[in-house]
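1. Provided below for reference: sequence and predicted model.
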Amino acid sequence: MARTLLAALSLALGLAATACAQEEPQALDGAPEQSFHADRAVPDSRADMQLSFAPIVREAAPAVVNVYSRRVVAQRSPFAGDPFFERFFGPQTRQREVGSLGSGVIVDPSGIIVTNHHVVEGAQELRVVLADRREFDAELLLADERTDLAVLRIDAGEALPVLPYDEAGDAEVGDLVLAIGNPFGVGQTVTSGIVSALARTDVGISDYSFFIQTDAAVNPGNSGGALVDMDGELIGVNTAIFSRSGGSHGIGFAIPADMVRTVVEAALSGEELIRPWLGARLQPVTSDLAQSLGLDRPRGAIVSELWPGGPAEEAGLRRGDIIVEVDGVEVNDETGIRFRFATHSLGDEAEVTVLRDGERRTLPVQARPAPGERDAEPVRVRGRNPLQGAQVVELSPALNERLGIDTFLEGIMVTGVERRSAAAYYGFQPGDRVLEIQGEAIETLDDLDRVLERYDNDAHWPVEIVRGGERFARTLRL
C-alpha cells in the first residue's frame, strides 16, 4: 500500500513539474518582467554538489596576471624649513619608494592587459608577472580615471593566453562567478560566489558607475583582476570592496566587460578616449513623480533639457520623454543611461526607448562627442580691472566633461588666480563662474574682453558670480 501511494505521489509530482516547465514564466503583478534561461539550474543531487570549478580555472587563470607599480615620493621631515636643522643636517626632505600591487587581465594575445587606474596611478615603473612567474616591464597605453581602468602592454615574444569577453552580456543575479586575482600579494587566488546585484550606480567609485556586485571574496590586491562566469568568460574587472576594515565582507564591485572592451579598443586605436555625449539633462523618476505620470513604478529618467543641435535633440527626443531602455536594457537613472551610451564607439547608434504620452518609442541616437574645445587653454586677464591676474576659460560641453562638471554650464569660469594680483585681492577663487560685469552678461571670452576694455578707467565694478551653486553680486572699487 505504501509503495502504491509513493508511486502515485511521484507520478503526480512529475506531471506537475512537466506542466510547470511547459508554461511561460509569468512576472508577479507590478514587478518588472525578467528573462529566464533554461541552461541555469540549481544542484539537486550529491553528485552535482561535488562538481568542481577546476576546468574553468585551468582555462582562465593563465590570463590573469600580477601588476606591480613603483613611484618615488618626497617625504617631508617635521623639521623641514627649520634653518637650524637644515644648516647642520642638510635638507629635511627625503626620497622614498612607494610600491603598490594589483592584478590584471590579458585581453589580447599580443600582450594587452587591462587593470585598474588606481593600481598604476602615478607609477614611474610598471612590471607584470604572468601566471607562470615570468616577469616583464610594462608600457602604459591608456589610463582613464573616470572609469578607473588602465591598459598596459608587455612584449613576451609570443602569443599569450587571453580571457575572452562575455559577448552575450546576459549575467543575472544569482549566477555563479569566480574572482581571480592576487589578494594581499600572497599569489594567484580563486574565490567563488554569485552575482549579488547588477547595475549598481550609487557606489561613488567612478564617474561611470554601473557595477556588478558579487559576494566572491575580493580583497586588496584583487583590484584589476577578473570576474569570470561559468563559461570561462570575462564579465567584469574587479575594482573595489565595500568594507570598513579593508577586508572582504562579501560586497565587491566589478566594472562590466562592455565598458572594459570600449576602453581597451580606444587604447589599441592609439587615440584619446572620448566618450559619446547624449546632450540631454535628465531628472530621476521618484515615487511621487511616477504616480503623477501614471507609471506603475518609478523607472527611467525624464528628459528635462536638451542641448540645441545635440545628439538627443537631433534624434527626436523631447522634453518630458522618459528614457526607460538603452539598447534593450532597462535603465533606472541618469548614471545607468550615461554608462550604456558611453559603451558605444563614436559614430555608432544607440537604441534609446522612451515613454511619450503613454506610448513606447525607440529612437536611434548617434554617438557623437560633446561639442567645444576639450583642451581649451586658460587665458590670463590683464589690464586695470578686478579680474586682473585671473586665469579664465570659456566653458563648453567638451571642456566641462573633461573637468567633471555639469556639461550644460556655459559662460566664463576662473581656473586659477595669481598671487599679489587684483583677482586675489578681491577674493576670486578657482571654480567661480562670472555671470555679469558692469551689468552686462558675460557668456564668451569676447564678451569679457569687450566689457573690460570699455570700462578700463572706471573705479566702480559691479560683478556677479556663481560660487558653489550660489549667486553673489558685489560692487568692487579699484
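-> All right, it came through fine.

2. CA only for contacts and neighbour counts going forward, please
-> OK.

3. SS state for the residue nearest to the spatial centre of the chain?
-> Residue closest to the average C-alpha location in the chain (CA atoms, centre = their mean): residue 208, at 2.5 Å. Secondary structure, DSSP: H, G, I helix; E, B strand; the rest coil: residue 208 is coil.

4. what about it, distance to residue 338?
-> 7 Å (CA to CA, to the nearest Å).

5. take this one as well and set it beside the first:
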Amino acid sequence: MAQQSGLGEPRGPWFISPDLDPAYGGPGNGGGDGSGPGRRWRRIVLTGLVVIALSILSGGLAGGYVAGQDGATPQASASPPAVPPDMVGAAAQVVPGVVSVTVASGGGMATGSGFAIDDQQHLITNDHIVAQAGAAAASAAPNASGTGTSAGSEPSVVVETPDGRQMPAQVVGRDPGSDIAVLKVAPAASLAPLVLAKPGATKVGEPVLAVGSPLGLHGTVTAGIVSALDRQVKLGNNRHRAVQTDAPINPGNSGGPLVNARGEVVGVNTAIATIDGKGSIGIGFAIPIEQVQQVADTIIGKGG
C-alpha cells in the first residue's frame, strides 16, 4: 500500500502544535461538566448570533411587507456569492502542469505531488517523498548479516499526468535541508510549466489555491488565503521560514504548488500543523517560492 506522505501522517506531527490555551476550551479547561470558561464564552457568542439572526430576519420581513404595500414584488433572498472568476482561471491555468508522484524503493512506497517548472519538463516536489520510500524499504529489509537494515534499491519514481498517463521520472537531484527535490520526465509528457511568483510579491491575506493529489485524488484544488509570511516552523530536524495558509491540504498534497489568483506559484506545500497528530486543522505551511527557485536552479545546474 502506498504511504501518503508529507502531510498529516507522518509529516504533520513533526510540526509540534502548542498546547491549547485554557481560555479557548482546550486541554485542562473546566472539568468536563460544561462549566469551564471556554464553554461559557461559547454560550455567550451563540446567544449573540441568535439575536443577530433574528434581527436580520425581522428586518427582511418588514422590508418585504413595505415593498408589497408599494405594489412591488418582494425579491427572493440573494444566492450565495459566485466563485471569483480569477480563481477559476488560476485553477484552469495550473492544473495541466501538476502531477501525482509515486516513489517505490524495495518494500517501501510514498506518494505526493509535483509540478512542472520549465519546457525541459523538470518537476519540483518534496525531498521527503523520495526519502520516505527509501526509509520504509530500509526499515523493512534485513541486511546481509540478518540484522539491522539495508537501504534497499534505488528509488523508482513514476508520475501520473493530468490526462492519466503514467511515466517514469528521473531524480535529477535532492536537497534534504530545504526539502526540495527535482525530477525530470520525457518531453512526451508535454506538461505546462507553471509561472513562479516574483520574490517579495506574496501578501498576507491574498487568496491562494493548493493544488495536488490528496489521498490520491488527482487534480484536487482547494482555496484559502495567505495567513502569514516568514513563519518559523520546525519540520523534521530543520527549521524553515514558511508561508502559512488555511487552504485545506492533506496527505498527498505534499510537493504540490500553492498558487495565487494569477496562477503564480508562491510556495510548495510541505506540512500541516496538527493537534495530537489528528489531521488538518486549517494551518498549513509551504516552502517560499524564492527558496524553491534558488535550490531548484542549483540542482538543475549540477544535474542537467
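-> Alright, I've got the coordinates. Small disclaimer: the values here were computed from a predicted structure and weren't measured.

6. superposing both, give me the TM-score.
-> Once superposed, chain against chain, the TM-score is 0.63 (TM-score structural alignment, normalised by the length of structure 2); 204 aligned residues with a CA RMSD of 2.2 Å.

7. name the residues that touch the longest strand along structure 1?
-> Using DSSP state E, we find that the single longest strand of structure 1 is strand 93-108. Strand 93-108 of structure 1 has contacts (CA atoms under 8 Å, 6 or more residues apart in numbering) with 63-77, 80, 112-116, 119-120, 160-165, 181-183, 185, 220-226.

8. those in helices, which ones?
-> When these are checked against helices (DSSP state H), the matches are 119-120.

9. emit the ChimeraX select command for whichever of the contacts of strand 93-108 of structure 1 are buried.
-> The buried subset of these, as determined by 16 or more other CA atoms under 10 Å, is captured in ChimeraX by this line:
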select :63,64,65,66,67,68,69,70,71,112,113,114,115,116,119,120,160,161,162,163,164,165,181,182,183,185,220,221,222,223,224,225,226
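
10. out of the contacts of strand 93-108 of structure 1, which sit inside strands?
-> Using DSSP E, the contacts of strand 93-108 of structure 1 in strands are 64-76, 112-115, 181, 226.

11. Three-state assignment for residue 362 of structure 1, please.
-> Secondary structure, three-state DSSP: residue 362 of structure 1 is strand.

12. does it touch residue 353 like I think?
-> Yes - the pair formed by residue 362 of structure 1 and residue 353 meets the contact definition of CA atoms under 8 Å, at 4.1 Å.

13. these two: which is more packed in?
-> Between residue 362 of structure 1 and residue 353, counted using other CA atoms under 10 Å, residue 353 has the larger neighbour count: 24 against 18.

14. so that one lies in a strand, does it not?
-> Yes - assigned with three-state DSSP, residue 353 of structure 1 falls within a strand.

15. what sits against it?
-> The contact partners of residue 353 of structure 1, by CA under 8 Å, 6+ apart, come to 323-328, 360-363.

16. nearest to residue 134 of structure 1 among these?
-> For those, the minimum distance to residue 134 of structure 1 (CA to CA) is 41.7 Å, reached by residue 327.

17. corresponding residue for the closest one in structure 2?
-> Using TM-score structural alignment, residue 327 of structure 1 has no partner in structure 2.

18. which residue is the nearest non-sequential neighbour of residue 477 of structure 1?
-> Distances taken as CA to CA, 6 or more residues apart in numbering put residue 460 closest to residue 477 of structure 1, at 4.8 Å, once the chain neighbours are dropped.

19. hang on, I meant residue 172 of structure 1
-> The shortest distance from residue 172 of structure 1 to any non-neighbouring residue, by CA to CA, 6+ apart, is to residue 195 (6.8 Å).

20. circling back to that earlier point, now do the contacts for the residue nearest to the centre of structure 1.
-> By CA under 8 Å, 6+ apart, the contact set of residue 208 of structure 1 is 146-147, 335, 338-339.

21. make it 10 Å
-> With contacts defined as CA atoms under 10 Å, 6 or more residues apart in numbering, residue 208 of structure 1 is in contact with 146-148, 201, 255, 259, 335-340, 342.

22. what residues are up against residue 56 of structure 1?
-> Each residue near residue 56 of structure 1 by CA under 10 Å, 6+ apart is listed here: 178, 228-233.

23. show me what it aligns to in structure 2.
-> Checking TM-score structural alignment: residue 56 of structure 1 goes with residue 90.

24. I'd say residue 86 of structure 2 and residue 260 touch.
-> Yes - contact status for residue 86 of structure 2 versus residue 260: in contact at 9.5 Å, counting by CA atoms under 10 Å.

25. how near is residue 178 of structure 2 to residue 240 of structure 2?
-> When distance is defined by CA to CA, residue 178 of structure 2 is 8 Å away from residue 240 of structure 2.

26. in structure 1, what residues pair with stretch 285-292 of structure 2?
-> Under TM-score structural alignment, the match for stretch 285-292 of structure 2 is residues 253-260.

27. how close does residue 232 of structure 1 get to residue 204 of structure 1?
-> Distance from residue 232 of structure 1 to residue 204 of structure 1, by CA to CA: 29 Å.

28. of the two, who's got more company?
-> residue 232 (22 against 10).

29. check which helix or strand the more buried one maps to.
-> Per DSSP states H and E: residue 232 of structure 1 is located in neither a helix nor a strand.

30. what sits closest to it if chain neighbours are left out?
-> Setting aside the residues directly before and after it, residue 232 of structure 1 is nearest to residue 56 in space (CA to CA, 6+ apart), at 5.5 Å.

31. ok, now residue 124 of structure 2?
-> residue 182 (4.9 Å).
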